[in-house]
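Enquirer: coordinates only, sequence not included:
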């Protein structure tokens, strides 16, 4: 009898054998179908890898599977191969890698079918005036139904804040009705555009021509200065593939960017556009996933995990802001969606476009090596000019909650001219910490090697590393003094100062605290786009992709942050962030200016960035990394371990290194760095250590990783620590 060899979502890095369920037709089974099986005390959903003729498990210990859940594999063959390749490359258990490539409901064993078949809509003759002024909730619900003439599910109604129990009242008043919706899989629109494309300049036209002329797989690095019209290049290239009956997948780094991206695409295309990100309900995600798989959705926009979305007719993949570290999963299955996009393009033989104003050093290296074709947009779209930079040396200048007097005067001048000002400060909260003026005690997190941030709304101390919170103390924990003072300035404190300095102008704060509510970011953007003079203050959420036509002054309050980082990528990220923020200035008819407050106005990195641009900086940075044998000129992986007691994780990694270093059969050319305590050794109550492996030979590095994992899996000491492996790490902390 053939045995079912399954990948099970578990930490165990092996496959599991089961007997076929009773009555199963083995002739129809295909690799990739889901199978429900007993696993310990639970029932779990695995994925069939193969039918095996032999098994190493004694027959009396083999359990029969409960049921085969699919007639055909839910994942197309290319996604199945991509997930298997990713699990192998990132040294992650195959069962979990395959599970992560499926929507949550399919992981739980739910049917692979649309969940939102029962939808609601307003009746054809429904009129809002039929509801009295006292029925405010019913009016809101009816308006929501009217906004969705094609129907909306009860789950989506709840997600939008509607009250589903009121549906019955609307039905009784003949204002609403339910119906069964079945997507039309054959619908094709002969007029795919809502609006005419914009006129391209020569650089944009060259980029579109190159991308659309591609036959088969090729990776493009589209480097365009901020405001150069990269999105218009995306739109016109996608139009080419849409007219061929194909689909486009667009990845953006953060949920905050999806509303404006979706709005831009829906305004241009008269076609179904679906969105995939973590704020959707499980039902919404499954429906969007199925629409993409069946070709109903022609354009799919999503965050990192959307790289595993199946496409019936794949045409092109775009990665927007490709340099962004959000594309790297930092927990569990540590894949990089940008790199997986390149592998997926190869598997499906379609072009992949990596777009950014500030490419990652790795991407520039690949372009120089000829792996990527380099396309450049050096001119801003239309008549917009690049912003002018001013380095404002604040040494010996008095600062008012982080703002110098010369900067305050410039803010005043721009507001009086009727334009908008953007203040960038990458620190949430009121102040980075609280200190005792008498003894110097600083409010620290009890679970991390970090200071706690002071927040005023609501008033509390908050650790942004482990999320622990506590009330603000009345007296010093060390000496009992009442003289506790906030130290430094965060976005809340700077907001208070600006409101006091410019009471006649609105001050709008944009950070994680002000954008938690659904659609909060969109409401802020709508307010800014009204064009009235105002001050925007925020963190890096403001730096990416937003278009503010009336912003003429961008002020970076602390341009020095990151210059002296322990991470070798610190300088690169600082440069990217500065230029991304600077790119918000002068994007339309009004000329822009960028003022950078700094204590290091003569620092060579800052001066070269301002005078010569990002490409000159990146060339210098790449040269230094090659000379220092750092990525991307060398391949890198990191073992991380954490334990309950100091030194325990470090000892575990040290024993592991000693065992393997003494083995003469180990691959040659592996460099070991560590083990050492992590830069932040204590985090969330755990003591952390790391061991870095480097090699010029990728194959040798992966062989060594495999050997280490085999060693760890058989080591009883490994159960006393929590460990993980991170291939191609982007965060050395």
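Expert: Received, thanks. Just so we're clear, the structure is a prediction, and the values are computed from it rather than from any experiment.
Enquirer: CA only for contacts and neighbour counts going forward, please
Expert: Will do.
Enquirer: Just the buried residues of the lengthiest strand in the chain, please?
Expert: Counting residues, the longest strand found in the chain (DSSP state E) is strand 671-683. For strand 671-683, the neighbour count (16 or more other CA atoms under 10 Å) marks 675-678, 681-683 as buried.
Enquirer: quick check, nearest of those to residue 170?
Expert: The nearest member of the buried residues of strand 671-683 to residue 170, counting by CA to CA, is residue 683 at 52.3 Å.
Enquirer: try this one next to it:
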């Protein structure tokens, strides 16, 4: 992106500070040629200096303005249209605009002195000189460069050992010339790309693609679709053809995936499809290094990228000519940012598509009920893929009643038998246990006390591999004590089961099986998740144990058995979405079975065999589940038939937090009868990271009453007691 000379003398700046408004600053003459909308600048704020972002130009007024002190980067980081999008997102989620922009940008761009390193390389080209040099090594290198037309130094280093002296001599003799060029880091450069095998679309896929194609062929306008396809129905093929179509029109595509762990798989698939078409891909997600994200961001902003693939934060990618947004696995809760700027990337994708007149495809086998209801109401065009590709059947799903199969093992006899059959046949199995660690807690068998986190109202998870107790909320950790701190008893034993303990048991039951575990503990290192995926695809793993990570979009053709160890834990959460989450998770993990030539089986262990959500999972009946769940939501005016805003007040002083919550509740209740004000009440985790927490839930059938209530919060924030923080979560997904 080239720098834009300012046509004005005043810039509207979003400063990185807890301010809910944009500030005006004067543009000094010395910076007029350097500054543009999207520039990162240094400005004075009170007695300190802060980072800010130029969001627009303003007309000079009578007020005396402070000067912008410095333009930090040589080029703007985003365009005018992106500035408008960032500000609208910040307003919707009631978040300071400067801090929202900072969240949107690559990590490392918020500090005043933060100027990420731009890597460079020497690009060598052959001159018009026809004769050959005398040295054999020089001739060899020169012939190589002539064959390539131009060649970077990094490539010459890989091809020839210590080529520097020969290159220098070739330049001196005017056989070669070089220039310094920018070199961008590619985090997936080493991923092997296989040749794409064309796949013929089935009838349902063709109908879906034709509908998207019609929207892309027409005049640029916002066109949102819900691509509702069962697991293994070929949604990605529809995505790929839609992307190819938008690229033909000279526009760009953005593809969002819920987990950074899925990105390498998708990158491989996309590179395979587009490798012979000159399509330029970029990857954006938080798992990359700061330098890798910064390189990709600048390429995108310059217009040097055709397709961006990334996780949640990629929704902010500054693509200049965006024509298509794909939100894969749109049901996934990880699209919602849980701290700070609490945006939902799925909803922002729709917002951005509307603002930039783009086509948006939300894809899922289990769409969130909000999206499904929108499709029923015509706000999204509903496209359905009701069958798996290649006429493969959906897996058989069996509910195993744990009350009939209780014993020492966590695996019921039917599940053990099914695993033995699958392994004997040379097939693979997945086991889902949504609890990491060895055990959920250590229990004193003398006094009954469980070891708890000193900072949070939660027990510490025991990891036998790491020989530690850890809080997965605040990351407090300690070595297991030798005695109970309450009664000094020494009988501290692990209770319950996590993925570590399950792995131990599977190795004992099936000693010949190759067993691996996929959870946050085993995939925390860069590339670890991708290595596990490669091992599964190469049939180097027989049994993969994991948390909900294993349910997310993986395609393992040799998996014929999926076992769910305990389906009940999530059913009992005090959340109106608990049944929807269970249905979605179990349907998704069930969809990993039988994706190859052999049929699949799914065994779900539960004490609640009569639960309606589990029954619909067993019957692969999304429509039936949705109809029942939506009817219940409508009676209670819960989303999608109502709107929520969750307010959380937190602080070190419990009394101050409670008083502030009571005052805000009384204030809000006195202002309108169109919105319910529920609470204050303790949060499900009343203490988190040593902060006492109280919540107030705002609920209304329409958005407008909530918007008016939220506007009052900006004024009420300034009246909070010292040490009390108000967090606003618009459209909350979790309310812990």
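Expert: Perfect, I can see it now. Please read all numbers here as calculations on a predicted model, not as lab measurements.
Enquirer: okay, the longest strand of the first structure sits on what stretch of the second structure?
Expert: Alignment of strand 671-683 of the first structure against the second structure: residues 676-688, by TM-score structural alignment.
Enquirer: Trace residue 698 of the second structure over to the first structure, please.
Expert: Per TM-score structural alignment, residue 698 of the second structure is aligned with residue 693.
Enquirer: Settle this for me: its match is touching residue 636, isn't it.
Expert: Yes - proximity of residue 693 of the first structure to residue 636 meets the contact threshold set by CA atoms under 8 Å, at 5.7 Å.
Enquirer: Now for the two: what residues contact both?
Expert: residue 701 (CA atoms under 8 Å, 6 or more residues apart in numbering).
Enquirer: quick one: stretch 253-270 of the second structure to chain centroid distance?
Expert: From the chain centre to the centre of stretch 253-270 of the second structure is a distance of 10 Å (CA atoms, centre = their mean, to the nearest Å).
Enquirer: do stretch 107-127 of the second structure as well
Expert: Distance of stretch 107-127 of the second structure from its chain centroid, counting by CA atoms, centre = their mean, is 27 Å.
Enquirer: ok, and what's touching it?
Expert: The contact list for stretch 107-127 of the second structure, computed with CA under 8 Å, 6+ apart, reads 16, 42, 50-51, 72-73, 102, 142, 145-146, 149-154, 174-184, 286, 290-291, 293-295.
Enquirer: What's the match for residue 36 of the first structure in the second structure?
Expert: Per TM-score structural alignment, the equivalent position to residue 36 of the first structure in the second structure is residue 42.
Enquirer: brain fart, residue 611 of the first structure
Expert: By TM-score structural alignment, residue 611 of the first structure lines up with residue 619.
Enquirer: next one: residue 245 of the first structure
Expert: Counting by TM-score structural alignment, residue 245 of the first structure lines up with residue 250 in the second structure.
Enquirer: same deal with residue 420 of the first structure?
Expert: Aligned counterpart of residue 420 of the first structure in the second structure: residue 428 (TM-score structural alignment).
Enquirer: what about its match, neighbour count?
Expert: Look at residue 428 of the second structure: counted by other CA atoms under 10 Å, it has 26 neighbours.
Enquirer: The longest strand of the first structure - contacts with which helices or strands?
Expert: Strand 671-683 of the first structure is packed against helix 648-661, strand 686-695, with contacts defined by 3 or more CA pairs under 8 Å, 6 or more residues apart in numbering; DSSP states H and E.
Enquirer: Take these and lay them out in a markdown table including distance to residue 65 of the first structure and mean neighbour count.
Expert: Output for these, formatted as a markdown table (distance: least, CA to CA, whole Å; neighbours: other CA atoms under 10 Å):
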| stretch | distance to residue 65 of the first structure | mean neighbour count |
| --- | --- | --- |
| helix 648-661 | 37 | 17 |
| strand 686-695 | 39 | 23 |
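Enquirer: possible to save these as TSV with distance to residue 454 of the first structure?
Expert: Below are those laid out as TSV (distance: least, CA to CA, whole Å):
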stretch	distance to residue 454 of the first structure
helix 648-661	31
strand 686-695	23
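Enquirer: looking at the ones you listed, which is closest to residue 490 of the first structure?
Expert: For residue 490 of the first structure, the closest of those is strand 686-695, at 27.4 Å, according to CA to CA.
Enquirer: That closest one vs the second structure, average distance?
Expert: Once fitted to the second structure, strand 686-695 of the first structure is off its aligned match by 1.0 Å on average (mean CA distance after the TM-score superposition for the first structure).
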